[in-house]
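> Got a sequence here, can you build the structure:
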Amino acid sequence: MAEVELEYVNSFIDSRGKRRYVFRRRGHKRVTIKGHPGSAEFMANYHALLEKSGGNSPIEIGASRTKAGTVNAVAVALFKSDAFLKGLAKDTQRPWRRIIDHFREFKTPSGRVYGDNSIASIQTKSITDFLEGKTANAQKNSLKAIRFLIRFAISKGHLVHDPSEGIETVKADGPRSHGHMTWLEPQVAQFRKRHALGTMARLALELLLNIAARRYDAHLIGQQHIREGKLLWRPHKTIRTTGKILKIRIMPELQAALDAVPSEARADGVLTFLVNDYGRPFASAAAFGNKFADWCRAADLEPVLCDDGRVRNYRAHGLRKAALTALAHAGATGVELMAVSGHSSLDQVQVYIDEVEQESAAEAAMMKLAKVSEIKTATSSD
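Predicted coordinates for the structure are as follows:
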């Protein structure tokens, strides 16, 4: 494997004669990176450290050593492009970069890695070979990332057609996953009992439950978003798509939680409703999610074995699902649900309506059966 030059990475020979690689950036702790520069594992760790230490650095992954038109060269250009850096959310950039790096390191039967090959030589079989053996979900995500790379190559004139067209990923075995656990009233009541009004944990629950916000948006919403008794904000997930702005009334439960939090809980000048133990805004949505998980554990919310065989815990996103389910039970239409959730299509909220309609229809059917049974019993007693 050719040596790859990476910014902030230094190497040395240890006492055992083995070459080691260390990530060094001014103002940050030195970290040893396992593996060899250019490998998928190494690059994933490198990019994580780079972003953690500040990011926004010119990441030319061996650019001076790659030949124009190769998979490596196209990947290098993609990672520096506006299409990647501005067109994709950071939560999408990280996993797609890892997938593309894995694709570059994938070996042909002759032992040559894809990255050294011309992008024009990539055929449909090249992609299906890369997908072989992966789970259904991994295949789906991998194909999205590879297609993004290929379409970028087409836009730059390196390819004429898309070799990924027509590729079908495998279907998942067993029951379909329903994702995060939807909170039910017993779990909400248990959380409220453990975390009283005036605590940040209680405010987090009421915020998520009353406006059906995503975790990312919830940790950023604050005083600056209040307009005439309502919260007005643009969901992060819609910034690059519809640009939809949501305006939702502050319900009494949420207002009570806001009023109960003492002003000294937040540092001076902090506007966000949710803050960490130091009174500062959470560093990221993930940091908030981790804290919320701690609050769930403190409330003794037990994990649940789901019908797809996976064990899941009650977490922040499950409250968004609970909020939409409650709205559907209250008779909200699909359009009304979209107005609260920020979803862009009716199909995305129809699942909540279908669930409520199934329950209502089943209850009506059983009531009819009960009525017939009562008539039979009364007739037989006569």
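> only C-alpha atoms for contact and neighbour calcs from this point on.
Will do.
> contact partners of the host helix or strand of residue 143?
Following DSSP states H and E, the helix or strand that holds residue 143 is helix 136-155. For helix 136-155, contacts defined as Cα atoms under 8 Å, 6 or more residues apart in numbering pick out 74-75, 78, 96-97, 99-100, 103, 119, 131, 159-162, 164, 169-172.
> try it again with 6 Å
96, 131, 159, 160, 169, 170, 171, 172 (Cα atoms under 6 Å, 6 or more residues apart in numbering).
> Then stretch 284-298?
216, 282.
> list the buried ones in that stretch?
Under the neighbour-count criterion of 16 or more other Cα atoms under 10 Å, stretch 284-298 has 285, 288, 289, 291, 292, 293, 295, 296, 297 buried.
> next one: stretch 334-350
Buried residues in stretch 334-350, counted by 16+ other Cα under 10 Å: 334, 337, 338, 339, 340, 341, 342, 343, 349, 350.
> Now do the end-to-end distance for that stretch.
7 Å (Cα to Cα, to the nearest Å).
> where's that stretch relative to the chain centroid, distance-wise?
Stretch 334-350 sits 19 Å away from the centroid of its parent chain (Cα atoms, centre = their mean, to the nearest Å).
> ok, back up a step: can I have the buried ones of the contacts of helix 136-155 as a PyMOL selection?
Under the burial definition 16+ other Cα under 10 Å, those of the contacts of helix 136-155 that qualify are selected in PyMOL by:
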select buried, resi 96+131+159+169+170
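> What about the contacts of helix 136-155, which are in helices?
Cross-referencing the contacts of helix 136-155 against helices under DSSP state H gives 96, 131.
> in what helix or strand does the most centrally placed residue in the chain lie?
Closest to where the C-alpha atoms of the chain average out (Cα atoms, centre = their mean) is residue 91, at 6.5 Å. Assigned by DSSP H and E, residue 91 falls within helix 90-105.
> Pull out the buried positions in that helix.
In terms of neighbour count (16+ other Cα under 10 Å), helix 90-105 has its buried residues at 93, 96, 97, 98, 99, 100, 101, 102, 103, 104, 105.
> Quick one: distance of the helix or strand hosting residue 321 to the chain centre.
Per DSSP H and E, residue 321 falls inside helix 316-329. In terms of Cα atoms, centre = their mean, the centre of helix 316-329 is set 18 Å apart from its chain centre.
> before we move on, what about stretch 215-233?
21 Å.
> Please enumerate the helices of the stretch 151-300 of the chain.
Assigned by DSSP state H, counting those that start in this stretch, the helices in the stretch 151-300 of the chain fall at 185-194, 200-211, 215-218, 252-260, 285-298.
> compare with the first, here's sequence two:
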Amino acid sequence: MPRSLPKYVQAFTDRHNKPRFYFRRAGVKRQPLPGLPYTPTFMLAYGAALEASQLAGVKSGSKVRLSKTEGPKVAPLPGSMSALVAEYKASKYFGRLGPTTIKNYTRLFDKLEAEVGTFPVKKMRRADVERMIDRRVKAGGPEAGNSVRRVLKLLMKVAVQRGYREDNPTLGVEKAEAPLGKKGYRTFSEADVSAFIAKFPLGTRQYLALSLLLCTAQRRSDVVKLSPKNIVGTYDPTDFAGRRLALTQIKTGKQLVIPIADMLREALAVAAVPAGAPAFMRTKDGRAYTPESFSNLFSAWSKRAGITEQASPHTLRKAAARRLAQAGCSVHMIAAMTGHDSLAEVENYTKAAEQEGLADMAMLQLQRPKGLPQPL
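Now for the predicted structure:
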């Protein structure tokens, strides 16, 4: 017995005797659907079209829950990707994440649901995963593609654990790579550091921001929270010799104790931030910056310093890791500063420094006069 078409799907045969299918629903524009009904390609497009029509406010046979603060929200279909997202959000895995990660994942889940919310979890194939990553890479670059890869891996892990499917279609799917000659976040260079300091010398809040980022190797979400309360021991606003910073990372919850480097020690002593201040970096009215506002402001300061390339707090985090690598620190030592769990991520920061050092050693070997003993 032939299987009926999915709801709101119309079919006809074109003049070349080829079957055509459209999603057609009152109140929204008619949309062509690729392939044949119930194939993965077709269902991905169908799910996206159905989701878009629901978001557009079209009445649906599904139960709708109304909220005073939110628009209409369609209850997720059992076995769908939206239902899996809801289950993951209610799981122990989601609850143990840091607030920043929860915020970022929620944003990614919203995009995922808008694209494939109604798609059945058990029908997701590796090819579907790779297509979604490719689309995100095309729209927002490798970082965007790897973000959707990361959340899909989390969701499919839960799907297997809960018995919704036997295999994990994300296994073996490689990370998106930047095109040859291009990289993700660049590293704030030493030339950039010099240009920034020339424009904003010791005693300015811009210099203090640079010092906090470069000497702690922390994320912007952690830097904006650093305050006199993070100083280990009795706080003296003008003396930071031999002192340390103790912090708990917002993203990971990891607790770190970091020595205060000379550059930061001098910047803090000149700033003489009062003990009761909410943060070392404060707005003109004395409040702590939000991570977003701090990031935007630092980029604007960098432009004023004549730095035309990408300049964000994250480029300073990479620069701090690079400096540690150039000083001969091991990946474990660098991870102790940055708080990374994955040594592979630290190695991404240190590859350039290691290459430069090995190249210098190779040239010394080449130019060493014959007959002299080789270095140990």
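> what's the TM-score here?
TM-score for the superposed chains, counting by TM-score structural alignment, normalised by the length of the second structure: 0.66, backed by 300 aligned residues with a Cα RMSD of 3.8 Å.
> tell me which of the buried residues of stretch 284-298 of the first structure is nearest to residue 270 of the first structure?
Residue 270 of the first structure lies nearest to residue 288 out of these, by Cα to Cα, at 15.7 Å.
> Just give me the match in the second structure for the closest one.
In the second structure, the residue matched to residue 288 of the first structure (TM-score structural alignment) is residue 294.
> next one: residue 276 of the first structure
By TM-score structural alignment, residue 276 of the first structure lines up with residue 283.
> For residue 247 of the second structure, see how far away its match is.
Taking Cα to Cα, one finds residue 283 of the second structure at 21 Å from residue 247 of the second structure.
> ditto for residue 368 of the second structure
48 Å.
> out of the two, which sits in the busier spot?
Taking other Cα atoms under 10 Å, residue 368 of the second structure and residue 247 do not tie; residue 247 has more neighbours (21 against 12).
> what's the counterpart of the more buried one in the first structure?
With TM-score structural alignment as the criterion, the equivalent of residue 247 of the second structure in the first structure is residue 233.
> what's around the match of residue 276 of the first structure, how many residues?
When neighbours are defined as other Cα under 10 Å, residue 283 of the second structure has 14 of them.
> number of nearby residues for the residue nearest to it when sequence neighbours are not counted?
Nearest residue to residue 283 of the second structure, sequence neighbours excluded (Cα to Cα, 6 or more residues apart in numbering): residue 289, at 6.3 Å. Other residues near residue 289 of the second structure come to 21 when the count uses other Cα under 10 Å.
> can you map out the helices along the stretch 1-150 of the first structure?
According to DSSP H, counting those that start in this stretch, the helices that the stretch 1-150 of the first structure contains are 40-52, 71-80, 82-85, 90-105, 124-131, 136-155.
> what's the host helix or strand of residue 357 of the first structure packed up against?
Using DSSP H and E, the element containing residue 357 of the first structure is helix 346-381. Applying 3 or more Cα pairs under 6 Å, 6 or more residues apart in numbering; DSSP states H and E, we find helix 346-381 of the first structure packed against helix 316-329.
> What is the subsequent helix or strand relative to the helix it packs on?
Past helix 316-329 of the first structure, the next helix or strand by DSSP H and E is helix 334-341.
> after superposition, how close is that next one to the second structure?
Its aligned residues in the second structure lie a mean 1.9 Å from helix 334-341 of the first structure after superposition (mean Cα distance after the TM-score superposition for the first structure).
> Pull up the aligned stretch in the second structure for that helix.
When the second structure is aligned by TM-score structural alignment, the counterpart of helix 334-341 of the first structure is residues 331-338.
> what does the matching stretch contact?
For stretch 331-338 of the second structure, the external contacting residues (Cα under 6 Å, 6+ apart) are 217, 218.
> hmm, 8 Å instead?
216-218, 256, 258, 321, 324-325, 341, 343, 346-347, 350.
> now swap in stretch 88-100 of the second structure and tell me
Residues outside stretch 88-100 of the second structure that contact it (Cα under 8 Å, 6+ apart): 102, 155, 158, 250, 251, 252, 253.
> Roughly how far does the first one sit from residue 96 of the second structure?
Computed with Cα to Cα, the distance linking residue 102 of the second structure and residue 96 of the second structure is 9 Å.
> got it, and the fifth one?
In this view, residue 251 of the second structure and residue 96 of the second structure are 11 Å apart by Cα to Cα.
> highest average neighbour count across the helices of the stretch 1-150 of the first structure?
The highest mean neighbour count among the helices of the stretch 1-150 of the first structure, using mean count of other Cα atoms under 10 Å, belongs to helix 71-80: a mean of 22.
> Tell me what angle it forms with helix 90-105.
Orientation of helix 71-80 of the first structure against helix 90-105 (axes from the mean of the first three to the mean of the last three Cα atoms, to 10 degrees) gives an angle of 170 degrees.
> so how far does helix 71-80 of the first structure sit from its counterpart in the second structure?
Mean for helix 71-80 of the first structure is 4.0 Å (mean Cα distance after the TM-score superposition for the first structure).
> quick one: that helix to chain centroid distance?
24 Å.
> cool, and stretch 347-354 of the second structure?
20 Å.
> before we move on, the earlier item: could you give me the buried positions within the helix holding residue 357 of the first structure?
349, 350, 352, 353, 356.
> I'd like to check which residues are in contact with the fourth one.
Read it as residue 353 of the first structure. By Cα under 8 Å, 6+ apart, residue 353 of the first structure lies in contact with 325, 328, 329, 333, 334.
> and those residues as JSON lines, adding distance to residue 66 of the first structure?
Output for those, formatted as JSON lines (distance: Cα to Cα, whole Å):
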{"residue": "325", "distance to residue 66 of the first structure": "52"}
{"residue": "328", "distance to residue 66 of the first structure": "55"}
{"residue": "329", "distance to residue 66 of the first structure": "58"}
{"residue": "333", "distance to residue 66 of the first structure": "55"}
{"residue": "334", "distance to residue 66 of the first structure": "51"}
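> The match of residue 276 of the first structure and residue 317 of the second structure: what is the separation?
22 Å.
> Over to residue 7 of the second structure?
From residue 7 of the second structure to residue 317 of the second structure the distance is 51 Å (Cα to Cα).
> When those two are compared, which one has more neighbours?
Neighbour totals were compared for residue 7 of the second structure and residue 317, and residue 317 leads with 22 against 11 (other Cα under 10 Å).
> That one corresponds to which position in the first structure?
By TM-score structural alignment, residue 317 of the second structure lines up with residue 320.
> what's the neighbour count on residue 210 of the first structure?
Residues lying near residue 210 of the first structure (other Cα under 10 Å) number 24.
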